[in-house]
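Asks: I'd like to go over a predicted model; first the sequence, then the structure.
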Amino acid sequence: MTAAAHAEPLLKVHGLELERGGRVLLSDFSLEIYPGEVMMLEGENGSGKTSLLRTLAGLARYGYSGGLQCNADSLLYLGHKAGVKTLLTPRENLRWYCSVQNLPLAGLDAALQSVELTGYEDIPCHNLSAGQQRRVNLARLYLSEAPLWLLDEPFTAIDRAGVKRLADVIAARAAAGGAVVLTSHQPLPSDYPVRRVSIARQERS
């Protein structure tokens, strides 16, 4: 998971200032992530990790300034919320995702099995628990071909075996020349090299 020699960064941030609700979350913040890297954002709750990921994904509804350049032709963002259509089943949600992303359907059931939803494929998501709905969203990782992944707490509501499987998928994305930026309160397995970036909570003025 090392940066490819002479490669252009998939994501470049320079001098970013991020503000939400009149409070500065980040000031003069810069980073670059290259093909083959996994980056973990670390910091206290409220330090701005989720806000940063949403800004990088183009989803921010708050003010920011500075340079932000994404050189990936597509990206996948998974946030705190489940991000599923609750009237649809897990299988239907993934079919919809594959149709939007022009992905083959061949791996759909295997993806649901990987997030421990075997037997729940055809149950409307509004009848599933919050954790199960989140795992429907995580199943997208087993289908996605986007070179850049932005993942906010992806290991929530997953058991130890599921964490290992998901960590393998993240490592495989990097090994294939992609890059992953994530937050997590759970550490990746010790044999997964990760570049750690600390985000300090800004003091109120």
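Replies: Perfect, thanks for sending it. Just so you know, these numbers come straight off a predicted model, no measurement behind them.
Asks: C-alpha from now on. contacts and neighbour counts both.
Replies: Fine.
Asks: Just give me the longest helix of this structure.
Replies: helix 160-175 (DSSP state H).
Asks: helices or strands next to the helix or strand just after it in the packing?
Replies: Counting by DSSP states H and E, the next helix or strand C-terminal to helix 160-175 is strand 179-183. Applying 3 or more Cα pairs under 8 Å, 6 or more residues apart in numbering; DSSP states H and E, one finds that strand 179-183 makes contact with strand 38-42, strand 148-152, helix 160-175.
Asks: what angle sits between the second one and strand 38-42?
Replies: Using axes from the mean of the first three to the mean of the last three Cα atoms, to 10 degrees, the interaxial angle of strand 148-152 with respect to strand 38-42 works out to 30 degrees.
Asks: pretty sure Leu87 belongs to a strand, no?
Replies: No: read with DSSP: H, G, I helix; E, B strand; the rest coil, Leu87 is coil and lies in no strand.
Asks: For Glu121, which of the helices and strands packed on strand 179-183 is the nearest?
Replies: With Cα to Cα, the closest approach to Glu121 among those belongs to helix 160-175: 17.5 Å.
Asks: And for the closest one, what's in contact with it?
Replies: Helix 160-175 is contacted by residues 1, 35-38, 114-116, 141-142, 147, 155, 179-180, 188-189, 192 when judged by Cα atoms under 8 Å, 6 or more residues apart in numbering.
Asks: In addition, the following structure is provided for comparison:
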Amino acid sequence: MANRYSDNSVSLSATQLYCERDDRVLFDRLNLAVNNGDLLQLAGPNGAGKTTLLRLLAGLNRDFDGALQWHGQPLSVVFSDYARQRLYLGHLAAIKRGLTPLENLRWLVSPWMSAESAAVITDDDLWRALEAVELGGYEETPCNQLSAGQQRRVGLSRLAIVSAPLWILDEPFTALDIAGVAWLETQIQQHVARNGAVIITSHHALQNIPSLTRLDLGELALAGGLS
């Protein structure tokens, strides 16, 4: 497998972000920066815009005003490079239920196996990643025969294999049992300790990460923005 941190430089910034949905302002004048070793947890009530903001930061939604930059360049200009440097996991498991965990993982990591990527990911790497999320023995079982928690683990197995310094995670603890929660907590702690960065939405109480910053979008809306 390629060195997980062959290029570990993280520099993502948002300046004066404004976004509305259904004629309702989600956030206005929002500024933030994420660099190496940072953990940013987005909080707020349902409908506060947490998932919308994550998708903006991932470069998947361009319906906003303001500026998003990666290493000082507009995100839209350097998106191809940015997409290989950030790993986005949405709130759904994002797997094909008719495929096996092994087939799903091979498909999920394919963007990091292109000719433009320096990554070398072998089938042995895929098997080890699935074993890391306690899916050993289920590698070739159709995902529609797995529990919701096991299906979530298939998606999360990317964290054990993809070389991306920035993780953007939307409610990744959903459907996980105690062992799964502990594994994911450890992955996040280790990723930040190795100078990676994480942006996450979660109702789970993250602990033991000194660089944790919490941004409450509900409080932001009440305050009328963040400057």
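Replies: The structure has been received and is ready for your questions. Not measured: the values here are computed from a predicted model.
Asks: Report the contact partners of the spatially most central residue of structure 2.
Replies: By Cα atoms, centre = their mean, structure 2 has its centre lying nearest to Ile168, at 2.3 Å. Contacts for Ile168 of structure 2 (Cα under 8 Å, 6+ apart) come out as Leu54, Ala58, Arg86, Leu87, Tyr88, Leu89, Val198, Ile199, Ile200.
Asks: Repeat the analysis, applying 7 Å as the threshold.
Replies: The contact partners of Ile168 of structure 2, by Cα atoms under 7 Å, 6 or more residues apart in numbering, come to Leu54, Ala58, Leu87, Tyr88, Leu89, Val198, Ile199, Ile200.
Asks: how about the last one, what's its partner in structure 1?
Replies: When structure 1 is aligned by TM-score structural alignment, Ile200 of structure 2 is paired with Leu182.
Asks: List the contacts of the residue nearest to that match when sequence neighbours are not counted.
Replies: Distances taken as Cα to Cα, 6 or more residues apart in numbering put Leu151 closest to Leu182 of structure 1, at 4.5 Å, once the chain neighbours are dropped. The contact partners of Leu151 of structure 1, taken as Cα under 7 Å, 6+ apart, are Tyr77, Leu78, Gly79, Val181, Leu182, Thr183.
Asks: Which residue in structure 2 aligns with Leu151 of structure 1?
Replies: Per TM-score structural alignment, Leu151 of structure 1 is aligned with Leu169.
Asks: what's the answer for Glu92 of structure 1, then?
Replies: Counting by TM-score structural alignment, Glu92 of structure 1 lines up with Glu103 in structure 2.
Asks: so which strand or helix has its match?
Replies: Glu103 of structure 2 belongs to helix 101-108 when assigned by DSSP H and E.
Asks: Just the buried positions in that helix, please.
Replies: Within helix 101-108 of structure 2, the residues scored as buried using 16 or more other Cα atoms under 10 Å are Pro101, Leu102, Glu103, Asn104, Leu105, Arg106, Leu108.
Asks: quick one: it to structure 1 mean distance?
Replies: With mean Cα distance after the TM-score superposition for structure 1, helix 101-108 of structure 2 departs from structure 1 by a mean of 1.5 Å once superposed.
Asks: contacting residues around that helix?
Replies: The contact list for helix 101-108 of structure 2, computed with Cα under 7 Å, 6+ apart, reads Ile95, Lys96, Leu126, Glu139, Glu140, Thr141, Cys143, Val154.
Asks: ranking these by neighbours, who comes first?
Replies: Tallying neighbours with other Cα atoms under 10 Å puts Val154 at the head of the contacts of helix 101-108 of structure 2, with 26 neighbours.
Asks: where exactly do the helices run in structure 2?
Replies: Under DSSP H, structure 2 gives helices at 50-57, 79-85, 101-108, 123-132, 148-156, 178-193, 217-223.
Asks: The ones you listed: which one's closest to Asp22 of structure 2?
Replies: Of these, nearest to Asp22 of structure 2 by Cα to Cα is helix 50-57, at 12.7 Å.
Asks: between that closest one and strand 39-43, how many degrees?
Replies: 140 degrees.
Asks: And for helix 50-57 of structure 2, what's in contact with it?
Replies: If you take Cα under 7 Å, 6+ apart as the criterion, helix 50-57 of structure 2 is touched by Leu42, Ala43, Asn61, Arg62, Ile168, Asp170, Thr201.
Asks: Check stretch 194-211 of structure 2 too.
Replies: For stretch 194-211 of structure 2, contacts defined as Cα under 7 Å, 6+ apart pick out 8, 35-43, 50, 165-171, 189, 191.
Asks: Quick one, which of the residues you listed are buried?
Replies: Applying 16+ other Cα under 10 Å to the contacts of stretch 194-211 of structure 2, the neighbour count classes 8, 35-43, 50, 165-171, 189, 191 as buried.
Asks: Just give the nearest non-adjacent residue to Pro165 of structure 2, would you?
Replies: Nearest non-adjacent residue to Pro165 of structure 2, counting by Cα to Cα, 6+ apart: Gly196, 4.7 Å away.
Asks: quick one: that neighbour and Gln189 of structure 2, what's the gap?
Replies: 10 Å (Cα to Cα, to the nearest Å).
Asks: And Leu26 of structure 2, by the same measure?
Replies: Separation of Leu26 of structure 2 from Gln189 of structure 2 (Cα to Cα): 30 Å.
Asks: I am finished for the moment; much appreciated.
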